[in-house]
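Enquirer: Predicted model and sequence below, questions to follow.
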Amino acid sequence: MPQYHHLARLPGCLLLRRSLSLCAALLAACGGGGASSDTPPLDASVAFAATDLDFPNPERGMTRGLGPLASVSDNQLAALSADGVRLAYAPLRLDPWRDASLPDNLLTQLDDAFVRVRQAGLKLVLRVSYNDPAVPGGDLRDASLARIREHIARLAPTLASNADVIAYWQAGFIGAWGEWHDSTNGLDAPDARLAVRDALIAALPPGRSLQFRQPADLQRWYPTPADASTTGAQARIGLHNDCFLADDTDVGTYPDGEPQRSYIRQLTAITPFGGETCAPPDPARARNSCADILREGAEYHVSYLGEDYYTPTFHDTWAAQGCLGTVRTRLGYRFELTRLAHTASAAPGETIGLRLELVNRGWARLHNARPVQLLLRHEESGQIVRIPLAGVDPRQWTPGQAILIKLRVTLPAGLASGRHALLLALPDEDPRLADDPRYAIRPANADQGGQGWDAALGAFALGSRITLR
């Protein structure tokens, strides 16, 4: 069943999801469409061709790891950006302050690092930890509950002010690698975990999600997985699996088997899922075929997957079996425009009709809010006007679903007469990133016949025009 997003000119008709006949009746009642005689005509239309091209898009895809975030080098950031990486895993290590408060100079270094991440066109998957058990002879301690609470509160303003380049925040802090096991301070106990969860939620920047490592914690806190009606903190809590596909339990991620897997499959339809593969204890039990990743990538709605570790059993096998390219393009969202119809001519200040059809070919929904804009580019002067499509939320464009957007759009007064080319843009919502095309979403459509990606604007030329009288 397609999803229908209807925007009328009265609040009661916003974002209704019902049958076409019911929507037509409601829109007519609101003066916003349907069979009403003042419905603007849709007398221009174009179709779009899909592409299998693999191109970078923000907040999704294969991730690569940075060095320690506070001291990450400009060279590393530039290299990732040049390779088309848009999402990087960023470890924030607090080993030196297990038993001390965080100093001002660390927060200054972090602010500087976020500035440089922004300049490189990247976003981050952030995790805070106190150790790395992979380092021989390393100190495996984490911090006490009191110290963790203090550190979270101290970091909160810095993270909030840089939330534009933090796509996902992994819970971290507790245990080995910050993966919520093998705590040296007794933080594997349920009460301690709950206390850290609450501290993290209090510090979580608005609109961002937390990802925890253990499904059992999520089940204990929220016995029923989040769905489209869920509100509050639960609606922003997902999972990261750092042994995805490794064996029957994903190396202890799902000790209870199918009940936990079923819970996470339902949860990840709403909240973000990502992670990495790991060295399987028994390679014969690894689910590493193309059939496995293509099935479970869709089932678990995977938004991102690390490509630094562990590649021999997994990524290399997918490449050999011929599906690695598909995996790369299916991670996260992948919006494919199919057809556009609109009013062909109008006067400035008048209302036009717009009907856009698309489908999300990716494995996941978009998790962070962003606007959708219609751009008008005057064919003679080149002047560009951006018109926000109010009430259209691309986070609702769910995987595998046909999306129909029907709008009445009021044109700004004072527009120049003549022909205007139409473009569609999904820029970042943060003003610091809104004009940077690297942070804009590119649809999965081919460049043909006047349609194509405008890399300077971060918008897709729709190959159609409107004439203003």
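Expert: That came through, no problem.
Enquirer: contacts and neighbour counts: CA atoms only from here.
Expert: Will do.
Enquirer: Can you point out the buried residues in stretch 361-372?
Expert: By 16 or more other CA atoms under 10 Å, the buried positions in stretch 361-372 come out as 361-368, 370-372.
Enquirer: Could you export those as a markdown table, including secondary structure?
Expert: Conversion of the buried residues of stretch 361-372 to a markdown table gives the following (DSSP: H, G, I helix; E, B strand; the rest coil):
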| residue | secondary structure |
| --- | --- |
| Arg361 | coil |
| Gly362 | coil |
| Trp363 | coil |
| Ala364 | coil |
| Arg365 | coil |
| Leu366 | coil |
| His367 | coil |
| Asn368 | coil |
| Arg370 | coil |
| Pro371 | coil |
| Val372 | coil |
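Enquirer: For Ala163, state which of those residues is nearest.
Expert: Asn368 (10.9 Å; CA to CA).
Enquirer: which residues does the nearest residue to Leu457 once chain neighbours are set aside contact?
Expert: Spatial nearest neighbour of Leu457, excluding adjacent residues (CA to CA, 6 or more residues apart in numbering): Pro437 at 6.1 Å. By CA atoms under 8 Å, 6 or more residues apart in numbering, the contact list for Pro437 reads 427, 455-459.
Enquirer: rerun that using 10 Å as the cut-off
Expert: Contact partners of Pro437, counting by CA atoms under 10 Å, 6 or more residues apart in numbering, are 121, 425-428, 454-459.
Enquirer: In addition, the following structure is provided for comparison:
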Amino acid sequence: MPEITFFGRNPTKGLDLPSVLKISKKNQMKAKLTSLVLVFCWVASEVNAQAPLVLQSLDYTENPVDIPNPDRGPYRGRWQRVATHFGTTPEVDHLVPVDAHDVLFHGATLVGLATLGTVEGDDIEETQFFNGQNISPNYAGGTGVSALPSISFMGFDLARFSSNAFLSATGALAYQADGLFEDPVSGAPRTGKTQPLTNYALDYIRGLLQKVRDGNGVAFVKFSYDGNGFNYLEPSRYPHLNLREGLIHGPEPAYVTPNNPSAMCDVPGYTDKDWIEYHLWQLKPIFHEFEDIIMCVKTGMLGPWGEQHSSPMALDPEANKKLFDTFLDVVPDSRLLLTTQRVFLSWYNLTYGTTYTVIDSIPVPPKGSPEARWGYFDDSYGSNYTNSGRYRTPDDRYRFFNWIHSQNTMTQIEGGIGDNIFGHMPGAILEAQQFRITAANMRHGNYSRWSDFIYNEANVTTPVTFPASASETSPPFTGPTKTAIFDPVYDGRNGLEYMRDRFGYRLVLREAKASEWVERRGTLAFEGKIQNVGFGNILNRKNVSVILKSKAGSNAYIARTDLDARDWLADEGGNGRPDNTAAWRDLNFSVAMSTLGDVPAGNYDIYLKINDPKEKSTNKRCIRFANKGNSWNADLGANLIGSTTVR
């Protein structure tokens, strides 16, 4: 019988089948066939042999430091209070140019002295949280707590494309004085001009988003027609003038005024769209082109700063529905749309023929439905109990954030840390957990209310009694009494450090067991546990891939797993303690070695890589675990989870 070699070994060598089986010569062929069956059974058993799973020598404890990750955390925002030819403004969006002759306006994007014309790409540098003081010229810092943001705030002001939008605070003040849309002396327009977005404007927007892609951040995108608040005069910005606070004019080009006689687009073939719909249709290719780096889209477009309040269109339910429908169409369905409770309620009632007056009456949206794409932005987080009129009573607030929590969406806040139970620790912890706060503007609001708080068990577990009426100051408070959960990992640090690290998701590897060895044609097995200790969850789909990297060289082999990182949910009760094993989620996978390619025999480290399915780079915007130890490989953009031997 000829020798048969498999993997360098011959299982039949020295085997005399006729003598062993005591069979006749006539049946030797049958015996040889039997031997081949035995051989192939042996081969199959070798290939499918499973090595024992071995606990890996890793540090499974959390490191209480800033871990920048995509789609979550603090962002810098664009804030200034300096006099410019555009007028004084506290919030700054990129004023999109019509052509090369337009003066660019980016505002104070650097920490320290405010400057005009600074673009950077965009705000991804270490920054200290603002303490509410030293507004001019320094609008940042003072808390002693820093973070490296991974979110770029990309606000685009389309004022130059709306005849209703003022181009500067100076022009708005002059309009208030004489009621003219043009300067009576120079004839210079005080507003933009309703028109299509030019190719120059679209390329400008692409260029700034490309800066984000070239960096290592994601874009929080907002478009509006009054991104700098020029249509809404705030007396605090001009203390020397006797101003009434409020909207001067509706900034939207779909709002009919003497300066904007038609709401409808006049471009041939698109006259069925109003100007807002047409502008968003023009932006649709950009939303899809940069899907890989867009974290979410704020549905702006209506009202001052795109905050969807005050203007006639912002208060019109039909306009709210049309706007939200348009965003649902133009933004890839992989991305959340941030809007307000009122806009979403208007859209839902008009879409489904309901008459809900409070949002928690709406059933929790099923996965994949249009309403499941809704997230919440809060431009004045915790400023008072009723949040500047956004809720009629604190009871409305509780009902709202309980619904938000059940929906498993995200909340973005613009600061505005209130001097009340919601804004101070430890009540702020309970609020953040319920609202699932994902992103926060670190340059807006008095964050010293959190940095001055010593995070220890006695302080954190002090019971908090919330109000049950709209009164902010008058006892008795008869609302619910709650107690936050103390996490010993942050014992002795300050509250702002804890909050900074808990925005959005935060992943800690708690256990890792991997195949001690694996055959080249076998299957690599891994079983582990991971804990999400953040306020929120991973909301955008991620690829979860395993990488084998040679310990003896630079060769690496990668294959997708069937894991879904969105399943790694935070504890519903906000318990991120390491001893809360009930909140440890399974991290189990098996990968056929053939899917990794032709992996040579040798010793390998096992890495887990988590990134967006459309990511174009090899190692940017990847999720890093918050474990102690040197387990992060920046070149791979992956986390070390063990080692194995391929043989």
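Expert: Perfect, I can see it now. Just so we're clear, the structure is a prediction, and the values are computed from it rather than from any experiment.
Enquirer: What does the TM-score come to for these two?
Expert: Here the TM-score for the pair of chains, by TM-score structural alignment, normalised by the length of the first structure, is 0.83; 418 aligned residues with a CA RMSD of 2.5 Å.
Enquirer: In the first structure, what stretch matches stretch 515-530 of the second structure?
Expert: Here stretch 515-530 of the second structure aligns to the first structure at residues 343-358, judged by TM-score structural alignment.
Enquirer: Just the buried residues of the matching stretch, please?
Expert: For stretch 343-358 of the first structure, a neighbour-count test (16+ other CA under 10 Å) marks 343-348, 351-358 as buried.
Enquirer: quick one: Tyr385 of the second structure and Pro394 touch, right?
Expert: Yes. Tyr385 of the second structure lies in contact with Pro394 (CA atoms under 10 Å); the separation is 5.9 Å.
Enquirer: more neighbours, the two?
Expert: Each of Tyr385 of the second structure and Pro394 has its neighbours counted (other CA atoms under 10 Å); Tyr385 has more, 28 against 21.
Enquirer: Could you confirm that one falls within a helix?
Expert: No. Assigned with three-state DSSP, Tyr385 of the second structure falls outside any helix and is coil.
Enquirer: just the helices in the stretch 251-400 of the first structure please.
Expert: With DSSP state H, counting those that start in this stretch as the criterion, the stretch 251-400 of the first structure has helices at 258-267, 290-299, 315-321, 324-330.
Enquirer: which residues sit against the third one?
Expert: By that I understand helix 315-321 of the first structure. The contact list for helix 315-321 of the first structure (CA under 10 Å, 6+ apart) reads 277, 288-294, 306-312, 314, 322-327.
Enquirer: if we can go back for a sec, need the winner for burial among the helices of the stretch 251-400 of the first structure.
Expert: helix 324-330 (a mean of 20; mean count of other CA atoms under 10 Å).
Enquirer: Ala163 of the first structure pairs with which position in the second structure?
Expert: Under TM-score structural alignment, Ala163 of the first structure pairs with Glu291 in the second structure.
Enquirer: coming back round to it: kindly present the buried residues of stretch 361-372 of the first structure as CSV, with separate columns for distance to His378 of the first structure.
Expert: Formatted as CSV, these follow (distance: CA to CA, whole Å):
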residue, distance to His378 of the first structure
Arg361, 32
Gly362, 33
Trp363, 37
Ala364, 36
Arg365, 33
Leu366, 31
His367, 33
Asn368, 31
Arg370, 25
Pro371, 22
Val372, 20
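Enquirer: show me the contacts for the closest residue to Val119 of the second structure other than its chain neighbours.
Expert: Nearest non-adjacent residue to Val119 of the second structure, counting by CA to CA, 6+ apart: His106, 6.3 Å away. Residues in contact with His106 of the second structure (CA under 10 Å, 6+ apart) are 78-79, 92-96, 115-120, 155-156.
Enquirer: How far off centre is stretch 40-51 of the second structure?
Expert: 45 Å (CA atoms, centre = their mean, to the nearest Å).
Enquirer: actually stretch 418-432 of the second structure, not the one I typed
Expert: 22 Å.
Enquirer: Can you name the secondary structure element that comes next after the longest helix anywhere in the second structure?
Expert: Taking DSSP state H as the criterion, the second structure has its longest helix at helix 28-47. Using DSSP states H and E, the helix or strand that directly follows helix 28-47 of the second structure along the chain is strand 53-55.
Enquirer: now for that following strand, which elements pack on it?
Expert: Packing contacts for strand 53-55 of the second structure, counted by 3 or more CA pairs under 10 Å, 6 or more residues apart in numbering; DSSP states H and E, involve strand 507-515, strand 523-532, strand 638-646.
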